[in-house]
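1. Requesting a structural model of the entry that follows:
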Amino acid sequence: MKQPLTLAEILAVLSDPQSVTDLKRYFGHAGESAFTGGQFERLGGGGDRPETCNLVTAEDLIAVELLSVRVPPRTALDLLQGALGEAVSAELGEIPTTVALGHPGALPLVEKGQGAYRAWRLLRKADGIGWVVAGKLLARKRPHLVPVYDEVVACAFRTRKDFWRWLHGRLGERDGILAERLADLRRQAELPDTISLLRILDVVMWMRHRDEHTGYRCPGGRLPTSGR
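-> Presented below is the predicted three-dimensional model:
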């Protein structure tokens, strides 16, 4: 089994000119229609805006659908006006919107049994919501702390379990060079600061691997031969 990408390998992907091209294409800056996911964070002003940051709203559910997943109707109603929504809101209320993955204070929030993990587990156990949808809902509510993560991105990184902790570690290496590179990439792609650095990373890795991903036993994303 291949090992997860090293920091140097991630930086090599980000330094490849294709990454800027992919970002512009995904978010609609390349003279063609944007992917619907380009509005995931920005729809309705964002899921972490103060007035709704601790509530799952209809806009959040639509935003998740922009990433090609869906919350079943009964579970959606429970999130909007039922006990599940109240339980998730209570967990969200314990998770600051200002803490970013890789920064001091983030790790205790994403460790097993802690804030974001408890909210993720609560969502994952709901009818019709698996680990992918649960993660995407949380990424909408806490875009600087929780990354969008699915099978394609997991394969591109060659990671599986404990991804939040693993990525936190990479973001903390070499005085935070990964975050600096992501911010620079966001500027090169002429994207607004409302797009989180975690989302920049997710989109780059997803765009690079989505067409070549073969599902089970996929060897993972190919690395650029230069640009490290």
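
2. Please make it C-alpha for all contacts and neighbour counts, starting now.
-> OK.

3. Show me where the chain has its helices.
-> 7-15, 17-27, 58-65, 73-81, 83-92, 107-110, 115-124, 131-141, 151-157, 163-172, 177-188, 197-209 (DSSP state H).

4. and A126, how many neighbours does it have?
-> Residues lying near A126 (other C-alpha atoms under 10 Å) number 17.

5. likewise T194?
-> For T194, the count of nearby residues is 12 (other C-alpha under 10 Å).

6. And the nearest residue to it once chain neighbours are set aside, how far from P192?
-> Counting by C-alpha to C-alpha, 6 or more residues apart in numbering, R42 is the residue found nearest to T194 once chain neighbours are left out, at 7.1 Å. As judged by C-alpha to C-alpha, to the nearest Å, R42 and P192 stand 10 Å apart.

7. Check R208 too.
-> Distance, R208 to P192, by C-alpha to C-alpha: 21 Å.

8. do the same with P108
-> According to C-alpha to C-alpha, P108 stands 29 Å off from P192.

9. The two: which is more packed in?
-> P108 (14 against 9).

10. In space, what's closest to that one - neighbours in sequence excluded?
-> What sits nearest to P108 in space, not counting adjacent residues and going by C-alpha to C-alpha, 6+ apart, is Q114, at 6.5 Å.

11. Then M207?
-> Per C-alpha to C-alpha, 6+ apart, closest to M207 is D22, 6.3 Å.

12. my guess is that neighbour contacts V204, does it?
-> Yes. Between D22 and V204 a contact is recorded at 6.6 Å, counting by C-alpha atoms under 8 Å.

13. Could you also give me the structure for this second sequence? I'd like to compare it with the first:
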Amino acid sequence: MRSIADLRKCASAHLDTYVDPRAPFAFATYDQLYDFSGTLTAPDCLAANLLTLRLRHDHVIPLFQRDAGAGPRLLAAMQRVLDATTPDEPAFAELDSIDEPPFRLVRNANLLTEEVPQWTAVTVSKVLHRLRPHLVPICDALVRRFYLADQTVTFYRALHDDVRANRDLLAAITRGRRTPDGRPLSELRALDIVIWHHERYGCCVLS
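-> This is a model prediction of the structure:
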């Protein structure tokens, strides 16, 4: 199975390239909390578009309608993730498995996307990761390809095993790195950036 350890030699260079303020990537915009109050808002949902989603107004507005439909149920499920955790705890790598209650809440939200147009596990992950960067991994197609995972649950299990096995490496490549608003860069975000950038561009552009 492929692992972040396979990219040990080029990981820091991938991070350097992505977080460069002159680079055409989302780090300076997506990786900010702005004025988050603890309650999920429509701007929080739309901020996920910075990672190449295509959420339109008519995909987000139904989540905030005052009824008992599928949209508000999905919004409530994502809010439960936020209410049960903090921006720093728990960490994905500290869970014994992806079946533990904090991450089970994320998986429950994923299940509800089947009834909401344009929402998938990918969408949920890109909305929630900004707000819980240590708990919710970004479920990106290129990162899933790296792990040879065609199912979301398969991806999360493979990622969980890899993160737990390589915490020293992830701690080393994130040491001293911060988000644009001054928070420590999470290991999950660093892993996502390194693998995404490697799968998208390879290592030849780093030499």
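
14. So after superposing, what's the score?
-> Between these two chains, after superposing, the TM-score reads 0.77 (TM-score structural alignment, normalised by the length of structure 2); 190 aligned residues with a C-alpha RMSD of 2.7 Å.

15. related to what we said a few turns ago, counterpart of the residue nearest to M207 of structure 1 over in structure 2?
-> In structure 2, the residue paired with D22 of structure 1 is H14, using TM-score structural alignment.

16. The residue nearest to F64 of structure 2 when sequence neighbours are not counted: neighbouring residues, count only.
-> Closest residue to F64 of structure 2 apart from its sequence neighbours, by C-alpha to C-alpha, 6+ apart: P72 at 6.0 Å. The number of residues packed near P72 of structure 2 is 18, by other C-alpha under 10 Å.

17. Please apply the same query to the one 5 residues further on.
-> A77 of structure 2 sits with 20 neighbouring residues when counted by other C-alpha under 10 Å.

18. how far away is it from Y201 of structure 2?
-> Taking C-alpha to C-alpha, one finds A77 of structure 2 at 35 Å from Y201 of structure 2.

19. now swap in D140 of structure 2 and tell me
-> Separation of D140 of structure 2 from Y201 of structure 2 (C-alpha to C-alpha): 15 Å.

20. Same drill for the two, tell me which one is more crowded.
-> D140 (20 against 12).

21. ok, the spatially most central residue of structure 2 - contacts?
-> Compute the mean C-alpha point of structure 2, and by C-alpha atoms, centre = their mean the closest residue is I138, 2.5 Å away. Neighbour list for I138 of structure 2: V122, S125, K126, H129, L188, R189, D192 [criterion: C-alpha atoms under 8 Å, 6 or more residues apart in numbering].

22. swap the cut-off to 6 Å and go again
-> By C-alpha atoms under 6 Å, 6 or more residues apart in numbering, the contact set of I138 of structure 2 is S125, K126.

23. Counterpart of it over in structure 1?
-> With TM-score structural alignment defining the correspondence, I138 of structure 2 maps onto V148 in structure 1.

24. any idea how far that match is from A119 of structure 1?
-> V148 of structure 1 is 15 Å from A119 of structure 1, where distance means C-alpha to C-alpha.

25. just I95 of structure 1 next, same as before
-> 9 Å.

26. more neighbours, the two?
-> The neighbour comparison of I95 of structure 1 against A119 (other C-alpha under 10 Å) goes to A119, with 24 against 21.

27. For the more buried one, what is the corresponding residue in structure 2?
-> Using TM-score structural alignment, the partner of A119 of structure 1 in structure 2 is A109.

28. residue in structure 2 matching E180 of structure 1?
-> Match for E180 of structure 1 (TM-score structural alignment): D168.

29. Please apply the same query to L197 of structure 1.
-> Following TM-score structural alignment, the counterpart assigned to L197 of structure 1 within structure 2 is E187.

30. Name the nearest residue to that match, sequence neighbours excluded.
-> Closest residue to E187 of structure 2 apart from its sequence neighbours, by C-alpha to C-alpha, 6+ apart: L170 at 5.7 Å.

31. Just give the number of residues close to that neighbour.
-> 21.

32. And for E51 of structure 1?
-> For E51 of structure 1, the neighbour count with other C-alpha under 10 Å is 8.

33. same deal with G71 of structure 2?
-> Residue crowding around G71 of structure 2 was assessed by other C-alpha under 10 Å; the count is 24.

34. The closest residue to it other than its chain neighbours: what's it in contact with?
-> Nearest non-adjacent residue to G71 of structure 2, counting by C-alpha to C-alpha, 6+ apart: L63, 4.0 Å away. By C-alpha under 6 Å, 6+ apart, the residues touching L63 of structure 2 are G71, P72, L75.
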